[in-house]
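Colleague: have a look; sequence and predicted model below, questions after that.
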Amino acid sequence: MNTLQKPRPPLKPLDDALADLLAQAQPLAETETVATFDADGRVLAQNCTSALHVPPLDNSSMDGYAVRCADVGAAGVVLAVSQRIAAGSAGEPLAPGTAARIFTGAPVPAGADAVLMQEDCEAIATAEGGVAVRINAVPQPGQWIRRAGEDIARGTVVLAAGTRLSPAELGLAASIGLHQLQVARRPRVALFSTGDELVMPGDVPPEQMPPGAIYNSNRFFLRAMLLRLGCEVTDFGIVPDRRDATIAALREASAAHDLILTSGGVSVGEEDHIKPAVESLGRLDLWQIAMKPGKPFAYGTVGQAHFMGLPGNPVSSFVTFGLLVRPFVLRLQGVSDVAPKRIAATARFDWPRADKRREFLRVRHHAEGGLELFNNQSSGVLTSAAWGDGVVDNPAGQTIAAGDTVQYIAFSELL
């Protein structure tokens, strides 16, 4: 008797898959205090509020002379130099009819309302042996003065909780006196690969590789990408293509990790044991995502740990990590804005064959402007990711002609 084959479910749109993932990514509750020096890449767990003005006092933005504008009605006025003020010192109130020699960053003395750069002034000696200055330009009130609180006002939230810290933010935190920062703890990620065909570089030289064997490249870039996102990574190596071995690895990984990340074995073939192994210990949703490269993707839970299974082809694994795993890991650390930034760019190539899936084409900036395309867009050609500097996010059913405006995502937005 003939039986009807169960129809395949429709491919899941990428945006829907990401929304479903982020709905599961509850931020980790634990935080820790780290030195500001060591906080690069970490995510703030609480607001940073300034207890002072930055700069704390009105100060000079130039080497020159602080004056009262009322004393300089015309160019050529000569004023006695009554004091010298360097950065880190404080001067006396400026006496009428005098100027103060002042240096960049030094507090502006009370009474002065402008600074003239030294190029507009001429130091001269007086008959009495003192020092005076000839002013060769007419100043405007407030000229070359940085006002107290001009950068940061006291009481301002300078950095909000959920900010992923970069060198600029570290400097900003230091500028308000913070030598330590409260940050989300690092997500703990267990990483392993599946596949009897995988060989680690160094274990077998190229000339001795057995037929059908390949070097495990995914393990290297996935670990590096996780580390860049601030994760603590436990490398479980290569798990043999046996269900008992897969179950044992998953059980061990789930005990002390927030996320288990695998590559390969998320299809439904006889040698793909991830699906039944995860289901025996928890739950699994196996998604077919409407994206190219990177259609097969799995999400589920094993014990208290999240599970994500990436496709085995290296470019598929690379792209799905950037578009799905990266936002998830950032959300675990409390980052709210996890979407990669897209910018409009000009294609310097033709892409005449539209695909039914949303495509991510590996490209790089052309020397003369715009984007050029790598000549082989296969999901197994990792050269395209090393050659390129980003991807074109091309909608399903869309062709591209040279000169068209496309949406570009830099790889720096996916790492």
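Modeller: Ah, there it is.
Colleague: please count neighbours and contacts with C-alpha atoms only from this point.
Modeller: OK.
Colleague: can you give me the helices in the stretch 51-200 of the chain?
Modeller: Listed in chain order, the helices of the stretch 51-200 of the chain (DSSP state H, counting those that start in this stretch) span 167-175.
Colleague: strands along that one, start to end?
Modeller: Using DSSP state E, counting those that start in this stretch, the strands of the stretch 51-200 of the chain run over residues 59-60, 64-67, 77-85, 98-102, 114-117, 121-125, 131-135, 145-146, 157-159, 180-184, 188-194, 198-199.
Colleague: check which helices and strands the third one sits against.
Modeller: It refers to strand 77-85. Packed against strand 77-85 by the contact rule (3 or more CA pairs under 8 Å, 6 or more residues apart in numbering; DSSP states H and E) you find strand 98-102, strand 131-135.
Colleague: list the buried residues for that strand?
Modeller: 78-85 (16 or more other CA atoms under 10 Å).
Colleague: could you do stretch 218-231 as well?
Modeller: Across stretch 218-231, burial judged by 16+ other CA under 10 Å covers 218-219, 222-223, 225-227, 229-231.
Colleague: between the residues you listed, which is nearest Asp337?
Modeller: Leu229 (14.4 Å; CA to CA).
Colleague: which one is the residue nearest to the spatial centre of the chain nearest to, not counting chain neighbours?
Modeller: For the chain, Glu413 is the residue whose C-alpha lies nearest the centre (CA atoms, centre = their mean; 6.3 Å). Leaving out its chain neighbours, the residue that sits closest to Glu413 by CA to CA, 6 or more residues apart in numbering is Pro340, at 5.2 Å.
Colleague: just Ser254 next, same as before
Modeller: With sequence-adjacent residues excluded and distances taken as CA to CA, 6+ apart, Ser254 is closest to Ala305, at 5.3 Å.
Colleague: how many residues are close by that neighbour?
Modeller: Look at Ala305: counted by other CA atoms under 10 Å, it has 22 neighbours.
Colleague: among the strands of the stretch 51-200 of the chain, which is nearest Ile247?
Modeller: strand 188-194 (11.8 Å).
Colleague: burial of the residue nearest to Asp71 when sequence neighbours are not counted, as a residue count?
Modeller: Excluding its sequence neighbours, the residue lying closest to Asp71 (CA to CA, 6+ apart) is Gly97, at 5.8 Å. Neighbours of Gly97 under the rule other CA under 10 Å: 15.
Colleague: the structure to be compared is supplied as follows:
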Amino acid sequence: MSGCDAPNLMLIEDALQHMLATVQPVEQVLHLKLQDSIGFVLAEDLLSPINVPPFANSAMDGYAIRLSDLKQSTTLPLAGKSFAGEPFDGEWPVGSCIRIMTGAKIPSGCDAVIMQENTQSNDEGVTFTQTEVRANQNIRPIGDDIKQHDLVLSKGSRLTARDVPMIATLGISHVNVYRKPKVAFFSTGDELKPLGQPLQDGQIYDSNRYGIKPLIEKFGCEAIDLGIIPDCPETLKSAFQKAQAEADVVVTSGGVSVGEADYTKDILDEIGEIGFWKLAIKPGKPFAFGKLSDALFCGLPGNPVSAFITLYVLVQPLLAKLSGHSQWQAEPMIPAVTKQGFRKSPGRTDYQRGVYSIENGQFTVESTGNQSSGAFRSMSLANCFVVLEKDRGHVQAGDTVQIQLFNSALY
């Protein structure tokens, strides 16, 4: 039996179910200024205190008219002006019109606004050249966008740059949000070298932390970088204790395989407990999950692509639940036709890196090339995952596969 088919490999679906059942969302609520709230999760439903717009206003630069006046004459004298912030508040004589600008308050009695392109000014006033004028034409009614007491955002929504301007239109200056979870992370391995230093024989640069940190932040969490920890049991144990003292979740890369110097599993047995170790996923089989005394633990594989994909596929939904982001959902699978073959052995769900395009309304996909778990260029070139089912074998050109487009965390 091959390693891929080993019966002790947990299915991805079972692993996610176990992880999410372990998580309790953070409860601490912060009262933040609106401009500081992007990326935080709402701790309560947000209801509109006002109508938006709060008054009927003009959608065009033009002229406010009464339909009854326009039936009597297509030329009306000008009675006044209504500007944004300076509404017309005088007497509006019968048989006249009012100059009005976009966003200005609609004068009482106005039936329609005729855009200035459909008018001509002359000594007698304004001549209207539009032949058919509808009631309420170019008028935005009160509450046209949002009505008072409407639910505008639900508890558990993560605030984005699209949400904050909308909240500002309601006059809301502060919002109640959950604090961001803290995630401490470090890399393990004597072979790892910091950037900017020359490599010695057998050494490589530590690239994983440069993928882990931005993803953690894109997931809406506070990232705490503890650097590179050497393969020393005492030093590693101290790093775990420091990490769990500062964070809700501890994420490591490396040290969860079966090598002689992979001490993470042994230390977890000593100061915590392992929920599972080894999954039916490729790349990323040696992924571990468990608990420390004061934090959750996610052990990513050391290979760069494996670490990145398991963080995205497995840790992202865990952190979403921890942050209270109840609206989070994984991107859906989409059928796509392959432009080339994909190599695949049955036994694990395979996340290969691909480039999709749309041709004649049909999704198509091709490989980014080298699919090795150590070849990160395949991630850099990709815009989707080609998700090949656990029991599937090789894929031929022209076959249909499932692809998963990247979400905003990868852009």
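Modeller: The structure has been received and is ready for your questions. Keep in mind it's a predicted model, so treat the numbers as computed, not measured.
Colleague: can I get the buried residues of strand 77-85 of structure 1 in TSV including distance to Arg364 of structure 1?
Modeller: Putting those into TSV (distance: CA to CA, whole Å) gives the following:
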residue	distance to Arg364 of structure 1
Val78	60
Leu79	60
Ala80	62
Val81	59
Ser82	60
Gln83	58
Arg84	55
Ile85	52
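Colleague: now, which of the residues you listed sits nearest Pro7 of structure 1?
Modeller: If you rank the buried residues of strand 77-85 of structure 1 by distance to Pro7 of structure 1 using CA to CA, Ile85 comes first, at 82.0 Å.
Colleague: what is the equivalent residue in structure 2 for that closest one?
Modeller: In structure 2, the residue matched to Ile85 of structure 1 (TM-score structural alignment) is Ser82.
Colleague: Ala253 of structure 1 too?
Modeller: In structure 2, the residue equivalent to Ala253 of structure 1 is Ala243, according to TM-score structural alignment.
Colleague: wasn't its match part of a strand?
Modeller: No: read with DSSP: H, G, I helix; E, B strand; the rest coil, Ala243 of structure 2 is helix and lies in no strand.
Colleague: so how far is Asp111 of structure 2 from it?
Modeller: Distance of Ala243 of structure 2 to Asp111 of structure 2, computed by CA to CA, to the nearest Å: 66 Å.
Colleague: which one's more surrounded, these two?
Modeller: Ala243 (24 against 19).
Colleague: so what's the more buried one closest to, chain neighbours aside?
Modeller: Ala184 (5.6 Å).
Colleague: look up how far Val113 of structure 2 lies from the one you found.
Modeller: Ala184 of structure 2 sits 59 Å away from Val113 of structure 2, taking CA to CA as the criterion.
Colleague: and if you look at Glu44 of structure 2?
Modeller: Glu44 of structure 2 is 40 Å from Val113 of structure 2, by CA to CA.
Colleague: same thing with Ser207 of structure 2?
Modeller: According to CA to CA, Ser207 of structure 2 stands 61 Å off from Val113 of structure 2.
Colleague: more neighbours: those two, which one.
Modeller: The neighbour count for Ser207 of structure 2 versus Val113, taken as other CA under 10 Å, is higher for Val113 (30 against 16).
Colleague: and that one, what pairs with it in structure 1?
Modeller: Aligning on TM-score structural alignment places Val113 of structure 2 opposite Val115 in structure 1.
Colleague: separation between that match and Arg146 of structure 1?
Modeller: From Val115 of structure 1 across to Arg146 of structure 1, the span is 10 Å (CA to CA).
Colleague: so of the buried residues of stretch 218-231 of structure 1, which ones are in helices?
Modeller: Among the buried residues of stretch 218-231 of structure 1, DSSP state H puts 218-219, 222-223, 225-227 in helices.
Colleague: I'd like to know which of the residues you listed is nearest to Glu368 of structure 1.
Modeller: For those, the residue nearest Glu368 of structure 1 by CA to CA is Met225; the value is 30.6 Å.
Colleague: now for that closest one: what does it line up with in structure 2?
Modeller: The equivalent of Met225 of structure 1 in structure 2 is Leu215 (alignment by TM-score structural alignment).
Colleague: any idea how far that match lies from Pro233 of structure 2?
Modeller: Distance from Leu215 of structure 2 to Pro233 of structure 2, counting by CA to CA: 28 Å.
Colleague: cool, and Leu319 of structure 2?
Modeller: Here the criterion is CA to CA. By it, Leu319 of structure 2 lies 28 Å from Pro233 of structure 2.
Colleague: of the two, who's got more company?
Modeller: Leu319 (24 against 16).
Colleague: could you find the closest non-adjacent residue to that one?
Modeller: Nearest non-adjacent residue to Leu319 of structure 2 (CA to CA, 6+ apart): Phe219, at 7.0 Å.
Colleague: same question for Ile267 of structure 2.
Modeller: With CA to CA, 6+ apart as the criterion, Ile267 of structure 2 has its nearest non-adjacent residue at 6.4 Å, and that residue is Lys237.
Colleague: can you classify the one you found by secondary structure?
Modeller: At Lys237 of structure 2 the chain is in helix, as set by three-state DSSP.
Colleague: touching, it and Asp266? I think so.
Modeller: No: using CA atoms under 8 Å, Lys237 of structure 2 is not in contact with Asp266, being 9.8 Å away.
Colleague: more crowded one of those two?
Modeller: Remark: of Lys237 of structure 2 and Asp266, Lys237 carries more neighbours, 19 against 16, as counted by other CA under 10 Å.
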